Each structure stands twice: as structure tokens, then as C-alpha cells.
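J.: Can you look at this prediction? I've put the sequence above it.
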Amino acid sequence: MIMSRKLLFILVPLLLLIPPTVHAQEETVQVAEWTILVYMVADNNLESAGIEDVNEMEQVGSTEEVNIVVQMDRHKEYDTSNGDWTGTKRFYITQDSDTETITSVEVEDLNETNMGTQKALVSFVSWGVENYPAKRYMLILWDHGGSFWGVCYDEDDGEGDKDYINMSELKGAMEEVYGIVGRRIDILGFDACLMAETSVLYQVRDLSEIVLASGYSEPNDGWPYKEILEKLVQRPTMGGEDLAKIVVDEYVRSYTDRMDDPQDSPAVTMTAFNMRAYPKAAEAISHLAMELSTQVTLRSLQIWTARTRTTGYDLANIGPFDVTNYPLYDVVDFCDKLQQYIPFDNRIHDVIDEVKGAVAEAVIYAKADPYHPGAHGLTIYFPNRENPEGPVATVYDPLYSRLDFGREKFWDDFLKAYYNLKDIRDPPPTVTILSPQWNQSFQQPSNIVLSGEAFDLKEVRNVSVRVDGGKWVEIPGVRGPGTITWRYVISTENLPPGRHLLEVKATDSAGQSSPVVSTWVCVISPPKEREASGGLGTEISLLLIIFVAALITGAALLLKKR
């Protein structure tokens, strides 16, 4: 016993010397293949359609590999089924065979929530990503859509007013979603009318891998969720392009199969856009606008005829008129008609070919009903007047000029020249940033390679860059006619850690500057070297454990012998 007491006096102090090295066991989080986030603004006359769509989702339900979550806002008048609850609830969609009653798990009751805001959309995505992590995410904006005028129309914001998400808010929300996911979201889907418009896509060009959108107004039944989700659940490891193609196929099939529920529609399109390729399509459209703007007095009748005979996406498009005030026209079909009605202008034809080629690169997959062979999926705003004139005139909305596409590209300038029959003899240049990607991270020490293209009908004289609003720096040796490439290297050692604004502009031979374009990058500090004390402490801990274990073993053997 004397020996054992002495042993304790030796061992206890030694054990106390051992630094704590046991860490709390981290909880294992199940990461699904896909999380489908449905932002359902049914606080309007689409309330019944929303309930029907949730029931469609429930016919499939979530699995271990596919999470389906919905935030739904209901109206107080349009539908009294399902307990006639109002306000906003979050659901984790589970499988059942009841096609009328929502039985899924109600995860959260938010009471009346204004879902026509950037804040509400970001909050939903943040909650969904945190609680239902996945390798891939699809965000669906479900509601009325109004092209570049807005989406997600909430008839009761909680204070008796109406609200909706405008294009500035949409861009801001998707920038925040980028931060939540840590990258571009895999798919942004618009289960809403008229959202496949050039300027809408341009707002989110850097923020999603794929965008799904309809050119026409969607029927109230919207997407066929049962058929779409069945295929995803059967093959949950599919990539974004495969899922996008399923949405396109099933959506168009559901309205063209000559079967009830839903009833067929004479005007349906759905397009999946590759957003990494989309900026070049937008730039090519700008090139065409610049070329046309120099010839509007000569070509006005031909342009008018081409527009009149181009596939229009207004539900009551009659020749040059858009009775429901959605003057949206098919980009590729307009190009085809221009080539038809301006037959011998090789310069215009070359630019048209550029547009069609760039749009083809940006379209992953597109389908339309059989009645509109000229519907290729991408639309553009083309009202027939700048000022009111006649009962069915569609008047240019100045809002368009304030969008990213209106500010950075030349389409709106062409429209104004066309309306006023006044040529723009020497349009200013345009410039595009092709890399780095928006919000791309660079660890010190490294170089940021900023590159892109500049364009002028005559000659680009120079391209200049500035960082964080500082002085403009001209890139040496960048000059030439038409489209030129440019490149500028920025060392991260000259930038503090954090986000930095990079801006670019081009100047032509007449001294005209392009609109300034920009992107953001994030500079990260170099990894810290492991502190000597921390590393040494761990090694000492291990040695002490081995030493104490040896002592205990030796002492036990000694006691056994005694």
C-alpha cells in the first residue's frame, strides 16, 4: 500500500501536466445531393395554384438525397381550403398521396410576411441552406412575373400594401445568396411569367450557373412539379444541366400533350441559359444595336417591318402592337427577319451572325409549343413608341435605361435613335470583363488577372482600370478596331485583405468613354504558420501520455510481483 500511495503522488502531478487535447465530437450533418428551395409568393390570385403545386411536390416528397423546402405566403380571400390559414409558413415537403391537403411538416410559422422584399428572400435561402445542406441548390421564384418590371408580387405586405421584388432587389438578393452558398447557385428558376428577357438575365449574369425562364406568360398551373421531382429523386446525382433539361421538357410537354390537368396552352416556352456564356450574348446584342443606330434613317422601315413580323411574347401581340403592354420580341427571330429585310448589308449580316452564335452558346436547351417556330427563348424589350401615340402604343419605360443592361450596353440608345429617326454616327465603345469571376477569392501573395474585351465600330484607343475608386490607370499597348482583348495584372500584395472593387472603361478615337463596368474580388490573408508553442505543446502532450502510460504499466507489474 505504501508503494501504491507513492505511485499516486507521482502520477497525479504528471497527469495534470498533460494539456487537454480532447475535442468535442462534431455532429455529423447529412449533406443531400440537392436542396430545392421554393419561394412561393401565393399571397395573390395564384393562391389556389400554390396549394395545388405543394400537393404536386408531396406526391414525390423529400428523400435522404433530395430536400424539398417551401416558404409559402397565402392570401386571406382567394382559397379557403387547408384550414384557410393566412400568413407565411415554411414546410419540409414529405410524401403523401392526398392531392388536396398539405400534410408536410410545418417547420416554422412566420405569421404575415412581406415576401416582396430582398430581405425575405435572402432569409429563406439562408435558413434553407443552413438546415438542409446539399451539394447543389436550386432556387425557384414562384409567382407572377413581369419581365424587368419585377417578380414575386405580394398583395399584402402585413400593413395593407402591395410589394414586389424589383430588378435591383433581385440582383442584391442573389449577391447575398452567392455569399450564403459560397459560389454561384446551381440553378435559379423563374416559375413566373415573362422572365426570359435580356435585361433580367443580365442582372444575375454573375450569380447563377443556370437560369430557367419562360418567354411567354405562364399558365396558372406553372411547372409540373410531380414529373420534375420524380425524375430528380430517381437520379439524385444528376448535374444542373440535366435537371434544367428535365424542367424544360416536362414544362412544355405538360401544356402540349393534349391532356387535361393542366389544359394545353397555345403559347409556351421554357429555356435553360448558361450564365457563364451569357455576357457574350448580351455584348453581341449591344454590337448589333450600335450598328443599327448608325443607319436608322436609312433602315427605319426595314427595322419596323422586321419587328412587326418577329415573334412577339405579348399575349395579344398583333403586328406592331402589344395590347397587354409587354412588348417583348424574340432576339434570334428578330435577327432572322433583319437578314431577310436588309438583304445586302454584309456588315449588318456579320453582326447578326455574331448575335445568333453567341445566343446559341448561351442557351443550354430551349423548347416551345408547335405554333411558334420563331420562339427561340430569349426575348428583348422593344416598344413601338417613346411617347404615347394611339390607343395601343407601347411606350418606352425609362426604368429600362437604369438597369445594368441599359446602362452598360447600347440597346436602349438604339431604341431612342430609332424612335427619333436620328442616326448616332459614332456610338461610344463598350467594354466587358470576362475574368475574374464576380467575388472570386485570391490569397496573398498572388496576382489578379483582370481581362476582357472592348468594342468600337471604328477604333478602341485605350482601356483603363482603377481599383477601389482610385486613379484610372491606362493599360499600355491596348488599341485597335472592332473587338480587342485586354489584360491587366494586379498584385494582391498591394491590397489589404477584404473585398475590392475593380472598374474598367474604354475610350475610342473620338475621346468618347464607355460606361464603366465593374466586378468585385476578395483578397485573403496568407495562411498563418503553425505557432511553435502550439505544435510543441501537442508533441509534449503525446510524450507525456506515453511516459505516464509506461509508468503505470511498470508500477502495475511491480505491485503484482510484491
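T.: That came in fine, so what should we check first?

J.: make it CA atoms for all contacts and neighbour counts henceforth
T.: OK.

J.: Name the nearest residue to Ile433, ignoring sequence neighbours.
T.: Closest residue to Ile433 apart from its sequence neighbours, by CA to CA, 6 or more residues apart in numbering: Gly452 at 4.4 Å.

J.: ok, the residue nearest the centre of the chain - contacts?
T.: Centroid-nearest residue in the chain, with CA atoms, centre = their mean: Ser208, separated by 3.4 Å. Shown in contact with Ser208 (CA atoms under 8 Å, 6 or more residues apart in numbering): 184-188, 275.

J.: let's bring in a second model and compare:
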Amino acid sequence: MLFLFFLIAIPEWTVGCYFAADNGLDYAVLDDMNELTSVGSTPSVTVVIQVDRLGKAERYFAQKDSLVLLQEIGDINSGDPETLKEFGRWLGMYFSAEHYLLVVWDHGNGWEKKGICYEGSSFISIAGGEFREAIKSISSSLGKNIDVLLLDACLMQMVEVASEVYPFVDFMVGSEQLVPDFGFPYDKILLMLTSEPLVEIKAFSDSISSFYVQYCKKEGIDGQASSMKLVSFTNLLQSIKSLITLLRSDPQNSLIRSARDSVQTFNFATLPPPIPQNQYIDICHFAEIISEGDDEIASTAERVASLARTIMFSTHTGESLKNSRGLSVWFPYTYSEFLFNYLKYRKLVYAMTTEWEKFLFSYYGVPDTIPPMVPCPLPAEIFGNSYTIRWEASYDLTYISEYELEEIRDVQVVLQDGCEDFYNFDGEGFVVSAHLPHSGEGCFFTEGGWLVSKERFHKGSFSFFRHQRGGSLRILSSKDLVDWSEIAAFLDNTEWISETIDIDTESYVKIEFSGDNSWVYIDDISVLSFGDEEIVYRGMNNSYTVTDRPNGRYHYRVRAHDGSENMSEWSEILKVAITSYLSPYNYPNPFNEGTYIVYDIPEDGWLSIFTVSGNLAREFEVKKEHDHIFWDGRNEDGRNVASGIYICRLRSGNLSFLFKIACVR
């Protein structure tokens, strides 16, 4: 049942609460909803709630001492960014206001794969770029930036999270540490807003942090929260980038290591006290410690700390959090922790802007044995019978030394499988699932199992899409179904990703997955066979131009090398289709004893050679496609033609070409 509220005047504030509680937090969300109704909406403040609980979701209008049901929306997935976007569209359509407080409530995990809004039934959550796109969509639906974004979830007040949302949010409130089940005190927050609807937004945002910390103190728990003014965040990002550039030039500096050991950290699994081995540290406190030196690094670090203080209001209670400054960053204590997560991390706006993960890699001081990322092909630019092959610049933790481009001939599609049945594979533990296909209506899914191709594949490539949570995914090959060799292995990722693997010899292919509390989806399997291969380019450019190619299809693949002699896997196949035909030409030109005439035509045709006066000198029947003939310089009577210019006419179907050749005796 849906009730629409038509308001005579636009209220000063709309408070939109996105409560994702279908994950074991059902008991806690009821307390927070009671806190909201203890104050309720007023003419100046509209409070609406979308709550997802144990398989059902509902939308409410919060009034004093009661909830008015607006809509029953069934079993939704609050961990799907599209669900959060739809909530924003609903707010913008029915609850316009001068200002907006958006509450996103649930389990939180900072920037990492679980992000925020963890859906217990599907294991899906909103993280990284997905969260950015959702907040961007909500801002668009509201027609303005979100005034205050409150992340009532653990570990979310991170520089990585702020980097994703700062263009669309004015103030962001959250905690660097774990948030207890009681969360933020919505009664106090709402009471302030309803009492002072014209309150300065910064003062309101800062007060939310203070209310939470006071709540923690009352409950006897060490707590921390901060409010950050994101309209000035880009300056902080640039200062951090400058600091990282200097840190990368001297990553083994003893002051850096000392700072890492003594910096404020935030516990990942339990409430304080924190320990140095925690993966999240306070970046502002880290900068303060480094600024105690007397070099350029120290002065740049001081600028980071100073800028942070100008845009941040941070408060805490308890000795264990005394050095919290309001903004954390990922800094794994060990290289193995870094190695497990850096591939996902590099896709964050913060990483792309500052290259923080490259500093971390240099900090650990380990040999570079990590290959570059596989280059991603881009559509070719075709102009007539020439084209430019392009690919995205590859990623490496150090630097790319060169690209290697290979042309492949006689490429044939051996298999294209939509993974909606087991026609091409045998195995155990896999099922066809309609839950999360990459395309079509189904895909392979398993929490542990294997699949083996029913046929042997020729030399070529094996490609597929995967969406993996934890576990180990292995691809193996065998000539006889007895002795298996691993040809690739993959760890988890938070989105569908394409993988391409070389098949060096004729063999069967096996997909094998194992792990605890983990799963993988597999979709859109494609197998190609290759003929001859030739390296046509080596260099630093991520493009390559080919000229004067005849009508036909051409296939390439590219891989990247880094400065430590590591090499990526080959990319997906880059396909180029030339639909026009080359103009004919001859060589040598001019000629004496004879000349080769090269042509490119769709059908069998005729090549006629005329004198400049229009007399036919010689005529040839020519076969279709790209080929050549040899003219010995004689006419139809077998006599040598005289020196001079000759006009050639080539006809094939609807095509006709005219060109000149010269004979010099």
C-alpha cells in the first residue's frame, strides 16, 4: 500500500534513512527506528525510512511515536547499488527539501570488498566504484549535493571512501573504528534538527559526531567519530599525493617505519584496544609523526596534517583512541596482507589519484615478482584500408618497460558457451544459477567443485568471466584427462571480470574451485584456436598503426613487460574488420622486363591494359580476394609493347578501378 504526502511548503530538511538490516542486525534497527519516532517529523523536517529486514522491505514516514507505512517493496537486495540508487530517486521524487541528511546504515568494512550494506542472503555489498556511482545517482536525483552523508557503519571514515563521494557530498560523518550495535543516537540528532532547522550545516554535522561519542562514553565504550567538509577535500588529496611522491623516493626511511609502528590504528575485528598489526591507520596522525623530521618530507607531511585539521572535526573518548584525528587509510602491516588486496585497491579513486599502493609496495622492500596487469584492448580506429590498434595502458606496481603486440592468423571460434547448461562440460559441485549472470539468463555457480571440457581444445585461448568471493579458482589442462597441469589461478574480486588464458597445446580444460565460505560464478566461456603468430611491435606506445591492408579480418593480442622482467598474460583478442578494398598498384613502376600488378577484389573479374589512345594491349582474367598477376610487357600478339604510359582498368562486380603504369625500354 502506498501513501503519497503532498506538502504545501518544501521543508527545510529531508532525513532519508537507508537501513540495510537483512544480515543479522534486525534487532538493532528496531532500536534506531524507535529513536527516530521518539522525535518524529515536523513541518520543517521530513523523516522517511527504507528498512530491509529478514526477507521483506518497507518504506515508512516517521512521525512522533509512530511509523506510517508508505510502501511494501518486498524482498529486495540492499547490497545492490541499484537498490540504493532507487531509494535516492524515491527521495528526490516525493520528498524535496532545501537540505538532505542521507543515512546509510549497516555493517561496514571501510574500502574493502564488503564495503557497506552487506546483504546476508546474497553475500553482496556496495563498495568502491559502486558506492561512488550510487551516491552520484542520489545527488542527481536530489538535484543538488547531499548536505550530510552519515555512514552509520564500522570503519567507514576513510580517505578512500571520501575520495569516492566527495564531488557529490558536502559533509561526511562516520567513524574510523568499529561502531557498536547501538550506532548513532538518532533521537539526539533529530531533536537538534527539529529544534533548529536553520542550523548551520557544519555545526549540525559536527554535532552528530559529538552525540555519538557522548553515547559511547555513556555506554562505557571507547568511541570515535568525525565530520569532514568535503568541498575542500581535493586540496587534501593533492597534498597527500605530494607526500606520497616523496615517500616513494625514500621508502626505507627509518622515520616512516617508526611512524607505522606507533601510529593510531583501528581494530578490524573487535572493539579497542587497537594494535600496530591492524590494517587501518589514522593518516593524519601518521603525517604528524613524519612531520617531526627536518627535511622536505617533514614539511610536506605537516601540510597534510594542517589541511586535515582545517576540514575535519574529530572527537573521541577513551585512552585507546587518543591519537585519532578523524580519517583513516589502508596500511597493511605485512606484505602478504597487501598482496591479497592491492588489485582491488588500485581501482579506487584514491589509489588512482595518489598511487598510495605503489608507495606501500616500495615500503615493504620485497623483490618485484608481480607481473603487470593484462592490457585491455580498445576498439580499433579504422580509416579506409588502414587502422590503429589501441589498448589501455597496463598497470604495474613499478613501471611498464614495453608492450609486445602479436598478430595471429587463422583465428577460429571453437566454442562459445553461455553457461546455461552443461552441454560442453562434465563435473561435480557446479549448478546453473539465474541469480547473478553476466549475460543471458544463467551462469555456472559453485561453492566448491570442478568442471572438465568434453572435448580437447586446439592451441589458442580460453576466455571467461568470473565473479568470485574468496576461495581459489584454478584452471588446469591435460592431454589425457589423467595428468593435470595448472595454467592459471585466481583470487577473489568484487565484480565481474574477464580472464583470458593461453592454451599452448591441444588439451582438455578443467575449472576447479575450493575454499571455505566462498563461491564463484562463471559465465560466457569462449575458446579460440590460432594459426601462425608473429610479433609485429615492441615499444612503449599503447597503440600501433597498420597501413594498406586488403579487405579481411585481422586479429592481434598484446602483453606488457615491466622493469623487473615480469610479463603479463596475453590480452583478449583485438579484432579488426576491413570492409573496403585496396586500390590496385604495380611494382616495379616504371618497369622494363615486366611488372607485378597487385589487386584486392570481392569477385572474379577482368584486368584490361590500354594504350593512351584507347587500344587494348592486354587483358587478364583475375581471381577474387587479395592476389597479383605478372605482366611481361607484351601485348595480345606476344610482342613487346612500346615505352610509354598505359591505362589499367580493373573490374570486379560493381567495383571498377583505373590506374596508370609506365614502361621504359
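T.: On my side now, so go ahead. Everything numeric here is computed off the predicted structure, so don't read it as measured data.

J.: Quick TM-score on the pair, please.
T.: With the length set by TM-score structural alignment, normalised by the length of the first structure, the two chains reach a TM-score of 0.61; 357 aligned residues with a CA RMSD of 1.9 Å.

J.: about what we covered before: got a markdown table for the contacts of Ser208 of the first structure, with distance to Leu110 of the first structure too?
T.: Formatted as a markdown table, the contacts of Ser208 of the first structure follow (distance: CA to CA, whole Å):
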| residue | distance to Leu110 of the first structure |
| --- | --- |
| Arg184 | 28 |
| Ile185 | 25 |
| Asp186 | 27 |
| Ile187 | 26 |
| Leu188 | 24 |
| Met275 | 33 |
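
J.: Please list the members of these that lie in strands.
T.: Secondary structure assignment by DSSP state E places 185-188 of these in strands.

J.: Now restrict those residues to buried residues only.
T.: 185-188 (16 or more other CA atoms under 10 Å).

J.: could the ones in strands among the contacts of Ser208 of the first structure go into TSV alongside distance to Tyr132 of the first structure?
T.: Shown next, in TSV, are those (distance: CA to CA, whole Å):
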residue	distance to Tyr132 of the first structure
Ile185	15
Asp186	15
Ile187	16
Leu188	17
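
J.: The stretch 201-350 of the second structure: helices as residue ranges?
T.: 201-218, 233-249, 254-262, 283-290, 296-311, 335-345, 349-354 (DSSP state H, counting those that start in this stretch).

J.: start and end residues in the first structure for the fifth one, please.
T.: Aligned using TM-score structural alignment, helix 296-311 of the second structure spans residues 347-362 in the first structure.

J.: List which of the contacts of Ser208 of the first structure are still in contact in the second structure.
T.: Compared against the second structure with both residues aligned by TM-score structural alignment, their matches' CA atoms under 8 Å, the contacts of Ser208 of the first structure retain 184-188, 275.

J.: Closest to Leu243 of the first structure out of those?
T.: Set against Leu243 of the first structure, the nearest of these by CA to CA is Ile187 (9.0 Å).

J.: Give the equivalent position in the second structure for the closest one.
T.: By TM-score structural alignment, Ile187 of the first structure lines up with Val148.

J.: For Thr83 of the second structure, see how far away its match is.
T.: Going from Val148 of the second structure to Thr83 of the second structure by CA to CA, to the nearest Å gives 20 Å.

J.: Equivalent analysis for Phe630 of the second structure, please.
T.: Distance from Phe630 of the second structure to Thr83 of the second structure, by CA to CA: 69 Å.

J.: My understanding was that Val179 of the second structure contacts Leu151; is that so?
T.: No - between Val179 of the second structure and Leu151 there is no contact under CA atoms under 8 Å: 10.2 Å.

J.: Looking at the two, which is more packed in?
T.: Shown here are Val179 of the second structure and Leu151; by other CA atoms under 10 Å, Val179 has more neighbours (25 against 22).

J.: Now which residue in the first structure aligns to the more buried one?
T.: Aligning on TM-score structural alignment places Val179 of the second structure opposite Glu218 in the first structure.

J.: just Cys648 of the second structure next, same as before
T.: Checking TM-score structural alignment: Cys648 of the second structure goes with nothing.

J.: how close does Cys648 of the second structure sit to Leu658 of the second structure?
T.: Taken as CA to CA, the span from Cys648 of the second structure to Leu658 of the second structure is 6 Å.

J.: between those two, who's got more neighbours?
T.: Cys648 (22 against 15).

J.: what helix or strand does the nearest residue to that one once chain neighbours are set aside sit in?
T.: In space, and not counting its chain neighbours, Cys648 of the second structure is closest to Ile609: 4.5 Å by CA to CA, 6+ apart. Taking DSSP states H and E as the criterion, Ile609 of the second structure maps to strand 605-611.

J.: picking that back up, do you know how far whatever residue of the second structure lines up with the residue nearest to the centre of the first structure is from Asn145 of the second structure?
T.: Aligning on TM-score structural alignment places Ser208 of the first structure opposite Val169 in the second structure. Applying CA to CA, the value for Val169 of the second structure to Asn145 of the second structure is 5 Å.
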